[in-house]
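J.: Prediction below, plus the sequence it came from.
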Amino acid sequence: MAQDATFEDGAEQPLNLGAMDAGDLEVISSLAQDAVFPASEMQWDRAARRFALLLNRVRWEDEGQTRHAAERVQSVLVFSNVQGVASQGIPKGDPDTVLSLLQIAFEQTDAPSGHVTLTLAGDGAIRLQVEALEVGLRDVTRPYVAPSRKLPRHPN
């Protein structure tokens, strides 16, 4: 039986990244691209002004992809300083709906405030109004072989 790879196999470490500007956010966006998550794994803590997602993200940074099948890892994506959350194209009332993250972008409105847009497959989107950009992406499990055993593809 095939065994999942571990971070140690490739001398790799779990990701723990932060973003405080749009350039940093582009890095996090590229690493979170094609992450999937059930709608039940989104949480907005209004009192703490924090919006978080538990993602199953593709390990795009995996240097050992030639040794094993494509991998995913569970990661927490956290946005701080959130003043409001809006969404469109996400079915309400079905926590088992699986969503796929395509891109994360920041649009500054009145520095340092702005909007973070999480673009989802199928024309869905989540928009966060933030006082200032502060984002964290942290791996919280060991990598596992992606059920499809393949990397997602985006035809041009």
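T.: Perfect, thanks for sending it.
J.: all contacts plus neighbour counts: C-alpha atoms, from now on.
T.: Noted.
J.: quick one: which helix or strand includes the closest residue to residue 109 other than its chain neighbours?
T.: Nearest residue to residue 109, sequence neighbours excluded (CA to CA, 6 or more residues apart in numbering): residue 115, at 7.3 Å. Using DSSP states H and E, residue 115 falls within strand 114-120.
J.: Next: residue 56.
T.: strand 50-58.
J.: before we move on, back to that, starting at the chain centroid, how far to the strand holding residue 115?
T.: Distance, stretch centre to chain centre, for strand 114-120: 12 Å (CA atoms, centre = their mean, to the nearest Å).
J.: which other helices and strands contact that strand?
T.: Counting by 3 or more CA pairs under 8 Å, 6 or more residues apart in numbering; DSSP states H and E, the packing neighbours recorded for strand 114-120 are strand 98-108, strand 124-130.
J.: And here is the other one:
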Amino acid sequence: MTDLKLLALDAEDLEVVSAHVQDAVVRVSDMGYARGDRRFALLMNRFDWTAELPRGRGLRKRAAMHFDAVEAVRYAGFDPASPEGVLELLNIHFEPSEAPSGTIELRFAGGGTVRLAVDYVEARLSDLGAAWAASGKPQHALD
């Protein structure tokens, strides 16, 4: 079992990273913005879509992700001060403005979002080594 380490430097790279973090579970208290470092970071339990375990359960891995060159952060649809809040990450999307700047949006189930105003795309995702059998494979209704 190899630990994943990805770097995203443009919108296309970010789509690849987004696919690997789809259905990650994130505690609100495990997200934060370091204004002085211009970095937004989060810890997550990501679902490893490439791993196959018996009975279709899948695998969860502890992972860290951070975004650099962040000018501002906006939260919507959840209380960012809630220490017990838990979110399910659906995807990450980059909306360009004046190149290379734009907005990176982390979209969560139930409509919550984190919007990062960035000077450019630079994101890193790294597995932290811990892995365990998932209780089941995430499923989504197709509307």
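T.: Right, received. Where do you want to start? Because the structure is predicted, anything quoted here is derived from the model rather than measured.
J.: give me the stretch of structure 2 that the strand holding residue 115 of structure 1 matches.
T.: Mapping strand 114-120 of structure 1 onto structure 2 (TM-score structural alignment) gives residues 102-108.
J.: Mind listing what's buried along that stretch?
T.: Using 16 or more other CA atoms under 10 Å as the test for burial, stretch 102-108 of structure 2 gives 102, 103, 104, 105, 106, 107, 108.
J.: same check, this time on stretch 118-138 of structure 2
T.: 118-128, 131, 134.
J.: Compute the distance between the closest residue to residue 125 of structure 1 other than its chain neighbours and residue 35 of structure 1, please.
T.: Nearest non-adjacent residue to residue 125 of structure 1, counting by CA to CA, 6+ apart: residue 119, 4.6 Å away. From residue 119 of structure 1 across to residue 35 of structure 1, the span is 11 Å (CA to CA, to the nearest Å).
J.: what touches both of the two?
T.: 101, 102 (CA atoms under 8 Å, 6 or more residues apart in numbering).
J.: hang on, isn't the residue nearest to residue 109 of structure 1 packed against residue 104?
T.: No. Counting by CA atoms under 8 Å, residue 115 of structure 1 does not reach residue 104; the two are 10.4 Å apart.
J.: that older thread, of the helices and strands packed on strand 114-120 of structure 1, flag the one that's most buried.
T.: strand 124-130 (a mean of 20; mean count of other CA atoms under 10 Å).
J.: contact partners of the helix or strand just after that one?
T.: As assigned by DSSP H and E, the chain's next helix or strand after strand 124-130 of structure 1 is strand 135-139. Strand 135-139 of structure 1 is contacted from outside by 14-20, 25, 28, 73-80, using CA under 8 Å, 6+ apart.
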